[in-house]
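Chemist: show me how the following folds:
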Amino acid sequence: MATPTKTAGLALAIIGAAVAAHAQTTGFAASVAPTDTTPVTRVVPDSPGQLSLSYAPIVKSAAPAVVNIYTARVDRSGASSMTDFMRQFYGAGPAQPRVQQSLGSGVVVAADGLIITNNHVVAGADQILVALADRREYPAKLVFADARLDLALLRVDTRGAALPVIRMGDSDRAEVGDVTIAIGNPFGVGQTVTTGIVSAIARTGIGVSDWQFFIQTDAAINPGNSGGALLDSQGRLMGINTAIFSRTGGSNGIGFAIPSKMVRVFLAAADKGKLVSGWIGVEGEPLTTESARLNGLDRPGGLLVTAVVPGSPGAAAGIRIGDVLRTVDGKEVADGGQLRYSLATEGVGRALDVVLMRGGREQRVAVTLAAPPETPARQVTPLTGKSILSGVTVANLSPAYAQELGAGLPESGVVVVQILGQAPAARLGFLKPGDLIEAVGGQPVGTVADVIARAAAGATSLRFSRSGQRAECGLTANGQFGCRTA
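Modeler: Modelled structure (predicted):
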C-alpha cells in the first residue's frame, strides 16, 4: 500500500513540539505583507491561442522569492558497523564524526530576511545555508519551528539588502481545478517549476502533519521540493509544499501543501514563541450513513458530538452531546481534522458562527474560542519498580497538553510520553509513546496517581488504546507474556 513519503526526514516529537531558537521572536507576523485577496478570474480556454498562453511572467515575478536550502548535521553517534570492524581489526583510532547533508526549498516572506520552510528540512541541522535564485548565499539561523505544523522560520542577515518577497494568498479561496504552480529545488538540480491544478482541498488523515489539513495538487513534487512554494495563477502563495504520496519516492502526481492560512498562524505563533490553537471543549466523530439517518439527514456530513467539557466555550454556547456540527464560520465540518483546522486558523477570543443539527432541525450558535486549559496538571512521572510499566514515563492529559502533543489525542486520560530502552515495554515492543493507559493490573485508571498506585503493587497486566484500538498485554496462566486485542 502506498504511504506518504516526506521529501526529507520529518522530525516529530511527543514532547516539545514547539521549538523556539534564538532570542528574536517578536514582530514576525507584522513584517509580512498583508494577504492579497484579489479574486481569481477563472476562464476556461476556448481557442488554440489561449492554450498557447505562458506562465513565464508569473514565474519571473515569484521565482526570485523561492530559495534553495542546504543543511549539514554532524553525526556524532559513531561510525558504521563496517568502520567499527575495520577499527577493531586493524587497531585504527576512534571513529570520526560524519557530516550528513540534505537539501530543500524555502520561501522569502519578508524583505529583511525571514524565510519559511518545512521543519523536516532543517530539523537537527548544525549549519543552514540559503541560496537565492540570483546566486546570493547567506548563512541562516533557525528562529522558530513547530513539528506539528512541519514549518520552520529562518532568518538571514542581509546587511541591509532587501530580498525579493512572495505575495501571500488566501488558501481558503482555492477551489478544485484552479491552476497551481510549484517552485522548488528537486533532487538538488536547481530551481525548477512545474504546473498542475488543485486536485483536492481539506485533505485530512494523510499522516504527514498532526494538523492533517492540506491542499492536494498534481503539480510534480519531488525530493528537494519540501519547503517550496505552491502558487495560484496570479503568483500568490497558496501553500508550502511538504510531501508526496508515492510508492517509489518519486512524483506520482499526488502532492500536498500546507495552506498559506496556516503559515499565517505559524508566523503569529513565532511572535509569541508558542503555538496555541483555539479551543471549544467539544469532541466528536464523523457521521456514518446510519447515524446520519438517525439524525434526520439524507447523507453523512458533519461531526456527531460525543463529549462536551463542562464550563467550556462549547458548553456555554449550548452545544450538547448528540448534536451534529455542520459548519464552522461557513466551512463544512466533515471530521475532527477539519474542525481542528478551523479552530487553529482563528485566534483565541474570536467568536465563530456554528451551524448544527439537533432533533432534525438546524440551529445556529456563536462560540467564542478560548485557550485550552491545563487541568489537571500533566504530572509527568517516570515509573520504576518491578511492574509491567517499569521504565515508562506517563502524564495526565488535559486540553492544553493534548494540543501540545499534537497527535489527535483525547483531552483526558493517562498518556505514555517516553519508554526507556531497557524497559519491559521496549524489549517486548508492545507499548509506544502516545498510547493511552486504561487499566493496570486489571483495575481501571484515570490519572497518573492511579497508575502509580497500581504499578507499585507489581502489576503484570495492562490495557491500553492506540488510535482507537484497544489491546491487553500481560502474563498468561502458563507464565508466558502475550497480547490480544480487547
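
Chemist: rest of the way, CA atoms for contacts and neighbours
Modeler: Fine.

Chemist: how about the helices in the protein?
Modeler: Taking DSSP state H as the criterion, the chain contains helices spanning 28-31, 48-51, 56-62, 81-90, 119-122, 260-272, 289-294, 313-316, 336-344, 399-405, 424-428, 448-456.

Chemist: which residues are contacting the second one?
Modeler: Outside helix 48-51, the residues within contact range by C-alpha atoms under 8 Å, 6 or more residues apart in numbering are Pro45.

Chemist: okay, buried residues for it please.
Modeler: By 16 or more other C-alpha atoms under 10 Å, helix 48-51 has no buried positions at all.

Chemist: chain center to it: distance?
Modeler: Centroid separation between helix 48-51 and its chain, computed with C-alpha atoms, centre = their mean, to the nearest Å, is 41 Å.

Chemist: what about Thr41, how many neighbours?
Modeler: 8 (other C-alpha atoms under 10 Å).

Chemist: whoops, I mixed them up, Ala459
Modeler: Per other C-alpha under 10 Å, the neighbour tally for Ala459 reads 21.

Chemist: how about the nearest residue to it, chain neighbours excluded?
Modeler: Spatial nearest neighbour of Ala459, chain neighbours left out: Gly441 (4.6 Å); criterion: C-alpha to C-alpha, 6 or more residues apart in numbering.

Chemist: count of residues packed around that neighbour?
Modeler: Neighbour tally, Gly441, other C-alpha under 10 Å: 19.

Chemist: now swap in Asp134 and tell me
Modeler: Other residues close to Asp134 by other C-alpha under 10 Å number 9.

Chemist: so it sits against Ala63, correct?
Modeler: No: if you go by C-alpha atoms under 8 Å, Asp134 and Ala63 don't touch, sitting 10.0 Å apart.

Chemist: sorry, back to before: so who does the residue nearest to Ala459 touch?
Modeler: Gly441 makes contacts with 454-455, 459-462, as judged by C-alpha under 8 Å, 6+ apart.

Chemist: here's the other one to compare against:
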Amino acid sequence: MNSRIATLLASLLIVGALPLAATAQQAVPTSPQQIDLTFAPLVKSAAPAVVNIYTRTKVKERRVAPFFDDPFFQQFFGDQFKFSQPKERVQSSLGSGVIVRADGLIVTNNHVIEGADQIRVVLADKREYEARILAAEERLDLALLKIDTAGEQLPVLPLRDSDELEVGDLVLAIGNPFGVGQTVTSGIVSGVARTNTGIGDYGYFIQTDAAINPGNSGGALIGTDGRLVGIPTAIFSKTGGSVGIGFAIPANMVAAVIKAEGQGGKFVRPWVGAAGETVTADIAKSLGLARPGGVVVQELYPEGPAARAGIRPGDVILGVNGRPVEDPEGLRFRLATLPVGAQATINALRKGEKLDLAVDLIPPPDKPAADEILLDGRQPLAGALVVNLSPAAAEELNIGAWSGVAIAKIRRGSIADRAGFEPGDVIVKLNEQTVASTRDLAAALEGTRAPWSVAVDRGGTVRTFRLD
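Modeler: The predicted structure follows:
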C-alpha cells in the first residue's frame, strides 16, 4: 500500500508542476490501481474490534429551592414539601472502546464510564453485552472493561509501539461520533509528545487532524499497518465539534495499564525520586547547552533511586532508555510506561559530559503514614481533610513536594472552601510557625484564635491567607 501511495503522490506532484509533455519523468496514472486508493481492507480488518459503549447513570436533581431541606424550615413545615426532595433521573451517555484481548477485555476512556451505574457494550455486529469495570485510572483517563463472551474469541486490535509514530504518518480514527454509528475518519499525525495541553495528569499525547467528535472518546486511532497507536480522548474546539485538533493517549501508555491489570494489580507509576523543571532557552544559555529541552534536576529524594544512581542537582535529563525527554511531563510519561521493579537508563548531561545512569524503578514510598485528619470547629481550615505527605501521597495528589502537610479534600461550602483553600495546597506555616504534621496542625488550630495567618504552597508559589 505504501508503494501505491508513493506512486500516486509522485504522479500528482508531477501533473501539478509540469506540462503534460512526454518525458521519462512526466506521467499520469495509467491504470485504475494507481487511482483507486482505498483504506477499505484496513477498516474491514480493524473495525470489528471497535465497540460502542452506552452508559446509564442515576443522578439527583432538585425541582424547587433547596432551602426546604434546611433543618430550620423543616422545624416549622416538617416533610409536607416532599416534592422538594431530590428527584432521580437517568442520564445516558455514549462513547467507544477497543477490544484488546480476545476474551472480552476492552479499553476505553475513564470519562466515558465514570460514575456509570450500567455499562452496555455493543459490538460491530450489533450484539450487546453487560460490562463490568476491571480498572479505572482517572489520572490517565483510561479504563478497562470486561464482557462475558462465554468462551467465544472476539476480534482484537494489536497494539503498536507508539514511539514509532512520526509527524506526517497517516492514521484512521474509528468510533461512534454523536451516536450515529461506527464511523471512520482519516488524517495525519500532526504532532507527537504533545504536553501542556491541560488534559489529565500525564499530559503526553499524539495530536491528529483526523476528525474526532463527541462519541469518539475511547475508540481507536490506528496506523496504516492496522495496529492501535492511540486512544482518542479529547479535542480542542469552541463549538464541541472537530476543528482538526484532536488528542489521543499513546498505545504505550495503554499497554502499561493492560499489563498492570494482567498481573492482578493497580497501575503504579515507577518513582525515581528526582524533580526538576524544563530547560528553557534562558536556562540552556546559562548551562551552555546548544538548545533548550530536557529536564534540569533541582531536587533529589535522600537515598532515592536517582540519588543512588549518581544523578546530581544540575544534571540535565535528556532521555529515558534512549527515548527523548523534553520536559517534566515527558519524563513522567516515559517512566509511567515502564514496569515497577525494572531498571531504566537515564540519559543525562553533566557539564557537557553525556552520562547513561542505571536507575531502579520502585513504587513511591508511603512513609510517613498519611494520618488523615478532617479539621472542624471555628477556624479557617474547617472542612479540610489534611494528610502527611510522603512520595506516595504526593503522587496520589499530584503534588511536587515530598514532605509536609497537604489538603487532600475540602468539603464543599465549608469554611476552608469559602476561605479559598484548594485540594493540593501544602500548608507551610500557621501563624508564622512551620507545620510538621497533621497532628501538629490540628493541635495548633485548637490552641489559637483569630486572626489567623496560613501560608500555603500552591503549584510552587507560596500564598498567605490572613483571616479574622
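
Chemist: any idea what the TM-score is?
Modeler: The TM-score (TM-score structural alignment, normalised by the length of the second structure) is 0.87; 432 aligned residues with a C-alpha RMSD of 2.4 Å.

Chemist: just to revisit the earlier point, could I get the contacts of Gly441 of the first structure as CSV with distance to Gln403 of the first structure?
Modeler: Formatted as CSV, those follow (distance: C-alpha to C-alpha, whole Å):
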residue, distance to Gln403 of the first structure
Arg454, 27
Ala455, 27
Ala459, 30
Thr460, 31
Ser461, 29
Leu462, 26
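
Chemist: still on that earlier bit, distance to Thr192 of the first structure added to the helices of the first structure, as a markdown table?
Modeler: Converted to a markdown table, these look like this (distance: least, C-alpha to C-alpha, whole Å):
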| stretch | distance to Thr192 of the first structure |
| --- | --- |
| helix 28-31 | 28 |
| helix 48-51 | 22 |
| helix 56-62 | 10 |
| helix 81-90 | 38 |
| helix 119-122 | 18 |
| helix 260-272 | 21 |
| helix 289-294 | 45 |
| helix 313-316 | 47 |
| helix 336-344 | 30 |
| helix 399-405 | 36 |
| helix 424-428 | 44 |
| helix 448-456 | 52 |
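
Chemist: which one of the ones you listed has the most crowded surroundings?
Modeler: Using mean count of other C-alpha atoms under 10 Å, the stretch among the helices of the first structure with the largest mean neighbour count is helix 119-122, at a mean of 28.

Chemist: related to what we said a few turns ago, mind checking what the residue nearest to Ala459 of the first structure lines up with in the second structure?
Modeler: In the second structure, the residue matched to Gly441 of the first structure (TM-score structural alignment) is Asn431.

Chemist: roughly how far apart are its match and Trp402 of the second structure?
Modeler: Using C-alpha to C-alpha, to the nearest Å, one obtains 22 Å as the distance from Asn431 of the second structure to Trp402 of the second structure.

Chemist: these two touch, right, Leu154 of the first structure and Asp112?
Modeler: No: taking contacts as C-alpha under 8 Å, Leu154 of the first structure lies outside contact range of Asp112: 11.3 Å.

Chemist: of those two, who's got more company?
Modeler: Neighbours per residue (other C-alpha under 10 Å) separate Leu154 of the first structure from Asp112, with Leu154 holding more: 23 against 20.

Chemist: residue contacts, the equivalent of Val90 of the second structure over in the first structure?
Modeler: With TM-score structural alignment as the criterion, Val90 of the second structure lines up with Val99 in the first structure. Contacts for Val99 of the first structure (C-alpha under 8 Å, 6+ apart) come out as 72-75.

Chemist: for the counterpart of Leu385 of the second structure in the first structure, the count of nearby residues, please.
Modeler: Matched by TM-score structural alignment, Leu385 of the second structure corresponds to Thr393 in the first structure. Thr393 of the first structure has 19 neighbouring residues, counting by other C-alpha under 10 Å.

Chemist: distance check, Ala309 of the second structure against Lys87 of the second structure.
Modeler: Using C-alpha to C-alpha, Ala309 of the second structure is found at 59 Å from Lys87 of the second structure.

Chemist: ditto for Ser162 of the second structure
Modeler: To Lys87 of the second structure, Ser162 of the second structure is 46 Å away according to C-alpha to C-alpha.

Chemist: could you do Gly179 of the second structure as well?
Modeler: Per C-alpha to C-alpha, Gly179 of the second structure is found 27 Å from Lys87 of the second structure.

Chemist: equivalent analysis for Gly115 of the second structure, please.
Modeler: The value you get for Gly115 of the second structure to Lys87 of the second structure, if C-alpha to C-alpha is used, is 18 Å.

Chemist: and if you look at Ser186 of the second structure?
Modeler: Distance, Ser186 of the second structure to Lys87 of the second structure, by C-alpha to C-alpha: 44 Å.

Chemist: out of those two, which sits in the busier spot?
Modeler: The neighbour count for Ser186 of the second structure versus Lys87, taken as other C-alpha under 10 Å, is higher for Ser186 (17 against 11).

Chemist: what's the match for the more buried one in the first structure?
Modeler: In the first structure, the residue paired with Ser186 of the second structure according to TM-score structural alignment is Thr195.

Chemist: alright, I will stop here.
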